[in-house]
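Undergrad: Sharing a sequence plus its predicted fold:
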Amino acid sequence: MSVIEYVRGDATAPRGKGVKIVAHVCNDLGGWGKGFVLAVSRRWPEPEAAYRRWHRERARNDFGLGAAQFVQVGPALWVANLVGQRGIRTGRSSGVPVRYEAIDAALVRLADKAEGLGASVHMPRIGCGLAGGKWERVEPLIAERLVARGIGVTVYDFGG
């Protein structure tokens, strides 16, 4: 069985050969404007536009916690918008927006897509930035849903 590879670098510049999916966690409000999504938008405009359209048309699609949207941004490169947080943090927030069960459900969809494409998955420490999650809770989900199925996963810690 493979393991999660940890590297220093930018997840929007995934390393290696073959088809790649850059995965990140989004909120269920349609908001896109802080955190890792800014790096995604600087590199590719399509994921933000697709996410906003997906949210806007949510009465007619599967948008919601646990959903996953896949946006092709290059010949062998995709971005996965994973809805894994309820709302956003505000000054009056109690608790954190991360929803581990939603991340888990979205990871199942991500694994299916990665398997279908023969892709590796690249991500920051999803759900652990603005969503307020703990990596000790997210990492086992990634190991169970992706690594256990033989999907290569690289986690990027920014810098260096």
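TA: Arrived safely, thanks for sending.
Undergrad: can we go C-alpha only for contacts and neighbour counts from here?
TA: Noted.
Undergrad: What sits closest to residue 104 if chain neighbours are left out?
TA: residue 141 (6.0 Å; CA to CA, 6 or more residues apart in numbering).
Undergrad: need the longest helix for the protein.
TA: When the chain is parsed with DSSP state H, its longest helix is helix 100-117.
Undergrad: then this one, side by side with the first:
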Amino acid sequence: MSGITYVRGDATVPSVKGVKLIAHVCNDIGGWGKGFVLALSRRWPEPEKAYRAWHRGRAHNDFGLGAAQFVQVERHVWVANLIGQQGIRTGSKGVPVRYEAIDAALGRLAEQAVALEASVHMPRIGCGLAGGTWSRVEPLITQRLVQRGIAVTVYDHEG
């Protein structure tokens, strides 16, 4: 069993064969407009549309911390909207990242990756605008995905 593969590049264009799941962390307040989501929206409109509709219908669905939404954007490409951030700003409650929510969402991501026989591709989730640290997120990815035999590639954006 190998660990996480790290590459420089754009997580929205994984260059491997087979089904690909592109995962990223979203907030729990319906905001979409900064960070990695901008790269997603430049490539495909569907993940943002689905996320906003999911948030609008939150009184009647599972939208909330720890939830995951899977949106097919191409024949062999899916985007996973993972709710792992409470709010959008650092304030009296600290940084927005919620590690336990990322952990729960990664569990759902693992189930979907196994079902689709997909590899997983992501930026350093939870570590940008969410304010998290990779030393806390990486073990969650290893436990939830890598230890289940799911190939994971993490992209460090160039530029």
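TA: Right, received. Where do you want to start? Every value quoted in this text rests on a predicted model; they were computed, and no experiment measured them.
Undergrad: Put one on top of the other, what's the TM-score?
TA: Overlay of the two chains. TM-score (TM-score structural alignment, normalised by the length of the second structure): 0.98; 158 aligned residues with a CA RMSD of 0.8 Å.
Undergrad: Assign the residue nearest to residue 104 of the first structure to helix, strand or coil.
TA: Secondary structure, DSSP: H, G, I helix; E, B strand; the rest coil: residue 141 of the first structure is helix.
Undergrad: Show me what it lines up with in the second structure.
TA: Superposed on the second structure with TM-score structural alignment, residue 141 of the first structure falls opposite residue 140.
Undergrad: from what I can see that match touches residue 103, true?
TA: Yes. Between residue 140 of the second structure and residue 103 a contact is recorded at 5.9 Å, counting by CA atoms under 8 Å.
Undergrad: residues touching residue 6 of the second structure, list them.
TA: Residue 6 of the second structure sits next to 153, 154, 155, 156 when contact means CA atoms under 8 Å, 6 or more residues apart in numbering.
Undergrad: mapped onto the first structure, which of the residues you listed are still contacts?
TA: Using both residues aligned by TM-score structural alignment, their matches' CA atoms under 8 Å, the first structure keeps these contacts from those: 153, 154, 155, 156.
Undergrad: Could you look up the SS state of the second one?
TA: Of the three states, residue 154 of the second structure takes strand under three-state DSSP.
Undergrad: what's the distance between the residue nearest the centre of the second structure and residue 154 of the second structure?
TA: Centroid-nearest residue in the second structure, with CA atoms, centre = their mean: residue 24, separated by 2.1 Å. To residue 154 of the second structure, residue 24 of the second structure is 11 Å away according to CA to CA, to the nearest Å.
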